[in-house]
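[1] how would this look folded up:
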Amino acid sequence: MTGQKKQQRRKDERGMTMKIRLSEAAFTDNKTLFADAGELKAYLFRYESGICAVKIENSKGYATVLPFNGQMVWDAVFCGRSLKMQTSFDQPRKRGIFRDTYGCYVMHCGALAMGCPSPEDDHGHHGELPYVTYDRAFLVSGEDEKGRYMGVTGEYEYNRAFGSHYMARPIAKVYEGSTLIDVGIEIENMAAHPMDLMYMCHVNNAPEPGAEIYQTLPWTPENMVVRVSIPQYNEPDPAFMELLGRVQKDVSVTRVIGEGDVYDPEIVLFLRGVRGDEKGKAHFLYIHKDGSADYTTYDAAVLNRGVRWMVNHDDWKSMGMVLPATAEPEGYLAEKKKGNVRILPGKETFHAEVTVGYLAPEEAQQVKDKIETVMK
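    Down below sits the predicted model:
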């Protein structure tokens, strides 16, 4: 496995024709063209809050990445539609934890721990990666088997005396003529001794009343386990408790958010036994009323756990139809008991990639047909 990962990394690096280190001094309040390659263009700018951002455009739209703040994909807009959840955060801000500036499209979670910590856990919500400050960030471009791309990558080194020592290297790539983004990460154990590993790719789409989920996962209570504990963000009202009861009786209720459905504070399901196609890829599709879709696909063997996270009320709207992961989000101690905390040997590297984005109606129909084939 390790040799394959190293070979894949060398292949990726050979495909890069440009790798430029980004300096915070290059980012100003005005959006500036920094690099272009054919239809691909990279603009640097700062939000009013001072947070640096790279906007990568192609002929279909753009993705905005925060190179120094968690390497979050803050937003993605393709064919005129923003894909990210709707929250009270209109821009990223300089804060210590992600929940104080949580309005992104894609977020990396982990790597030593992940999920909502119990009172006995000693880690933060979703671990150290979500909004960590990156040591180095780069703009890259090149060509691989999917075509020409431009992207943002970086390096964050976690090094604690007498503890773990690893390097995280995320990447987000936008391709020519494509409405999909490849979001990947490498986590290299730089120590000689093994380290615990937990990872989740937190993908936050925007819900639409009447839109429908299709998935390579059976709609059964065994495959979709409802979390019954309720986070104490606020006191749940009777309408939410009634909804939670309906979901417990029939998980397919979550296939569609109805016009009057209120998911407050949230509905969470653990997705177990996700199926892959002939190449091992899982497929999750959220088809909107106009026929277009939000799409997430990934290797179901590498990220063999999943979560559905749904919020829908006046202040917050998010359709996390699948958050691909190595573990469920109940915190380190609970996941350790389940056997979901992986061990990464010394000097070895974990690699995962999730493809997310927008599909036009005809593309969505093709994926829907594929899902139906897998589920036969």
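[2] use CA for all of it now, contacts and neighbours both
    Noted.
[3] I believe Arg10 is in a helix; please confirm or correct that.
    Yes - read with DSSP: H, G, I helix; E, B strand; the rest coil, Arg10 is one of the residues of a helix.
[4] and the nearest residue to His288 once chain neighbours are set aside, how far is that from Gly80?
    Counting by C-alpha to C-alpha, 6 or more residues apart in numbering, the nearest residue to His288 once its immediate chain neighbours are dropped is Ala211, at 4.4 Å. With the distance defined as C-alpha to C-alpha, to the nearest Å, Ala211 ends up 18 Å from Gly80.
[5] cool, and Val183?
    Using C-alpha to C-alpha, which is the criterion applied here, Val183 is 21 Å from Gly80.
[6] more neighbours, these two?
    Neighbours were tallied for Val183 and for Gly80 using other C-alpha atoms under 10 Å; the higher tally belongs to Val183 (25 against 10).
[7] In which helix or strand does that one reside?
    strand 180-189 (DSSP states H and E).
[8] for Met200, same thing?
    strand 195-203.
[9] quick one: that strand to chain centroid distance?
    In terms of C-alpha atoms, centre = their mean, to the nearest Å, the gap separating the centre of strand 195-203 from the centre of its chain is 10 Å.
[10] now swap in stretch 241-258 and tell me
    Taking the mean C-alpha point of stretch 241-258 and that of its whole chain, the gap between them comes to 24 Å (C-alpha atoms, centre = their mean).
[11] Show residues contacting it.
    Contacts to stretch 241-258, defined as C-alpha atoms under 8 Å, 6 or more residues apart in numbering, come from residues 207-214, 219-221, 224, 226, 228, 261, 263, 267.
[12] residue boundaries of the helices in the stretch 201-350 of the chain?
    When assigned using DSSP state H, counting those that start in this stretch, the helices of the stretch 201-350 of the chain occupy the ranges 238-249, 332-338.
[13] ranking these by burial, who's on top?
    Here the criterion is mean neighbour count by mean count of other C-alpha atoms under 10 Å, and of the helices of the stretch 201-350 of the chain the winner is helix 332-338, at a mean of 17.
[14] Would you state the strands of the stretch 101-250 of the chain in chain order?
    Counting by DSSP state E, counting those that start in this stretch, the stretch 101-250 of the chain forms strands over residues 106-111, 136-144, 147-159, 165-175, 180-189, 195-203, 212-215, 224-226, given from the N-terminal end onward.
[15] Please give the structure of this sequence too, so both can be compared:
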Amino acid sequence: MTFTVQLSPCQFQPTETVLIGHPNWTVSAVKYLSGIAALKVTGAQVEAIILPWRGQQVWSLAFNGAAVGMHGMTETPAAGQGLLDSFGAFFFHCGLFGTSAPGPGDSHPQHGELPVGTMSQAWIEIEEASRSLTVKGRRDYAKAFRGRYRAEPFVRFSPDVAEIVIGIKVQNLGRAPLPFMYMGHPNFRPVDGAELVWSGDYTAEALRLYTPPSSALEGSTQHALLQALASDPMRHSRFVPGQAIDPEAVFEVDYQADGDGWAHTLQIHPNGTSDAVSHRLKDCPRALRWIARQPDLDAVAIVEPATSWLGGFSVERAAGRVPELTPGRIWRTEMRIGRLNAAETKTRRDLIDRIAGRQETA
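    Okay, here's the model as predicted:
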């Protein structure tokens, strides 16, 4: 049996209020001074703050008391109109009329309309059999000469595991085909001395640094670093203490999947534990990686599962890298995000290396 709790903006007040007291979960509601509503979900091994009406961003995430999110520009959500006005969330959905930055001929905002889009509905489901809790939302979007769609993001929590599942379902509600782009954007805190590993080839052909226009690098202290990363992109896979990446480094990454269709990425900490992301390669056949190490912004999106590469909508569509949804059709994807202990990390790394052919299959 599934129990459903509908959410209303009036439930969110400056004083934190418990909405659900459950043997496995505590869910409370609060409204920040900025006016942004937030849900706090607490379980045995996970604590998350979700913005149910604002793109269903996962603002913060902690496993067993250890926060995993980036050091962003704002400690609490700000009420600006764009994503960059409140840049501090652990996770946000990107798309659908553009991901990354707009290119020539584009009008979409940075990372599209999804990150700060207002949800039409929000609710919580608790599944009695599995004891899982899921925060869900729905946004019905319609704009003349662009299209109509329904986006339904979700965040699912399971008891007694240091993992969450983030996903989204998109349905074309219009009468014409809907070209769309999608990217998931999880933002971890980089750990000095950590190593990035993933289920793909460690070659320059499969790991490509995005090179910004030369004018953007003029006078940049990172010009030499970016030149070094372009010639040897694997230099980025270990976080050297004191090594700034300012303003950023962005890579296109080719992945391979396991027998069940999952691709895997780890940030392995010096103590052997790791941050882990697994994504469905069939749904998101491309992936990006973003790193910024500055005094005010310290973040690594160890993988950004995506339908397209880094070009804006016009560039990607011209290259044939923008899928379409026929009327009524549904597209969906999901990501598993967690913290692994040392033994789990070794098992996952062995799987990653087998997928990529870096060791013999047992």
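[16] Now do the strand holding Met200 of the first structure: which range of the second structure does it align onto?
    Under TM-score structural alignment, the counterpart of strand 195-203 of the first structure in the second structure spans residues 178-186.
[17] contacts for the matching stretch?
    The contact list for stretch 178-186 of the second structure (C-alpha under 8 Å, 6+ apart) reads 90-99, 147, 172, 284, 301-308, 313, 322-327.
[18] Show me which of those are buried.
    Neighbour counting by 16 or more other C-alpha atoms under 10 Å classes 90-99, 147, 172, 284, 301-308, 313, 322-323, 325-327 among these as buried.
[19] What is the burial count for Gly331 of the first structure?
    Gly331 of the first structure has 25 neighbours, counted by other C-alpha under 10 Å.
[20] Counterpart of it over in the second structure?
    For Gly331 of the first structure, the aligned position in the second structure is occupied by Gly312, per TM-score structural alignment.
[21] That match touches Ala101, doesn't it?
    Yes - between Gly312 of the second structure and Ala101 there is a contact under C-alpha atoms under 8 Å: 6.0 Å.
[22] Quickly list what's touching both of those two.
    When contacts are counted by C-alpha under 8 Å, 6+ apart, Gly312 of the second structure and Ala101 are jointly contacted by no residue.
[23] which one in the second structure is aligned with Lys317 of the first structure?
    Correspondence of Lys317 of the first structure to the second structure, assessed by TM-score structural alignment: Asp298.
[24] What's the separation between that match and Ile245 of the second structure?
    9 Å.
[25] which element is Met73 of the second structure on?
    In this assignment (DSSP H and E), Met73 of the second structure forms part of neither any helix nor any strand.
[26] Farthest from the middle of the first structure: give me that residue.
    Each residue of the first structure has a distance to the centre, and by C-alpha atoms, centre = their mean the biggest one is for Pro238: 31.5 Å.
[27] Distance check, it against Tyr263 of the first structure.
    With distances defined as C-alpha to C-alpha, the gap from Pro238 of the first structure to Tyr263 of the first structure amounts to 12 Å.
[28] Arg169 of the first structure too?
    From Arg169 of the first structure over to Tyr263 of the first structure the distance is 34 Å, taken as C-alpha to C-alpha.
[29] which one of those two has more residues nearby?
    Looking at Arg169 of the first structure and Tyr263 with other C-alpha under 10 Å, you find the greater number of neighbours at Tyr263, namely 23 against 20.
[30] now for that one: what does it line up with in the second structure?
    Correspondence of Tyr263 of the first structure to the second structure, assessed by TM-score structural alignment: Ile245.
[31] and the residue lying closest to that match once chain neighbours are set aside, what is it in contact with?
    If you skip the residues right next to it in sequence, Ile245 of the second structure has Arg293 as its closest partner in space, 4.7 Å away by C-alpha to C-alpha, 6+ apart. With contact set as C-alpha under 8 Å, 6+ apart, Arg293 of the second structure has these partners: 243-248, 299.
[32] what does whichever helix in the second structure runs longest contact?
    What stands out as the longest helix in the second structure, according to DSSP state H, is helix 342-355. The set of residues that contact helix 342-355 of the second structure without belonging to it, under C-alpha under 8 Å, 6+ apart, is 197-200, 256-258, 264-266, 268, 271-274, 359-361.
[33] Any idea how far that helix is from the middle of the chain?
    In terms of C-alpha atoms, centre = their mean, the gap separating the centre of helix 342-355 of the second structure from the centre of its chain is 22 Å.
[34] And stretch 13-31 of the second structure, by the same measure?
    For stretch 13-31 of the second structure, the gap between its own C-alpha mean and the chain's C-alpha mean amounts to 25 Å (C-alpha atoms, centre = their mean).
[35] so where is stretch 9-17 of the second structure in the first structure?
    Counting by TM-score structural alignment, stretch 9-17 of the second structure lines up with residues 24-32 of the first structure.
[36] now the matching stretch: how far from the chain's centre is it?
    Computed by C-alpha atoms, centre = their mean, the separation of stretch 24-32 of the first structure from the middle of its chain amounts to 26 Å.
[37] Thank you, goodbye.
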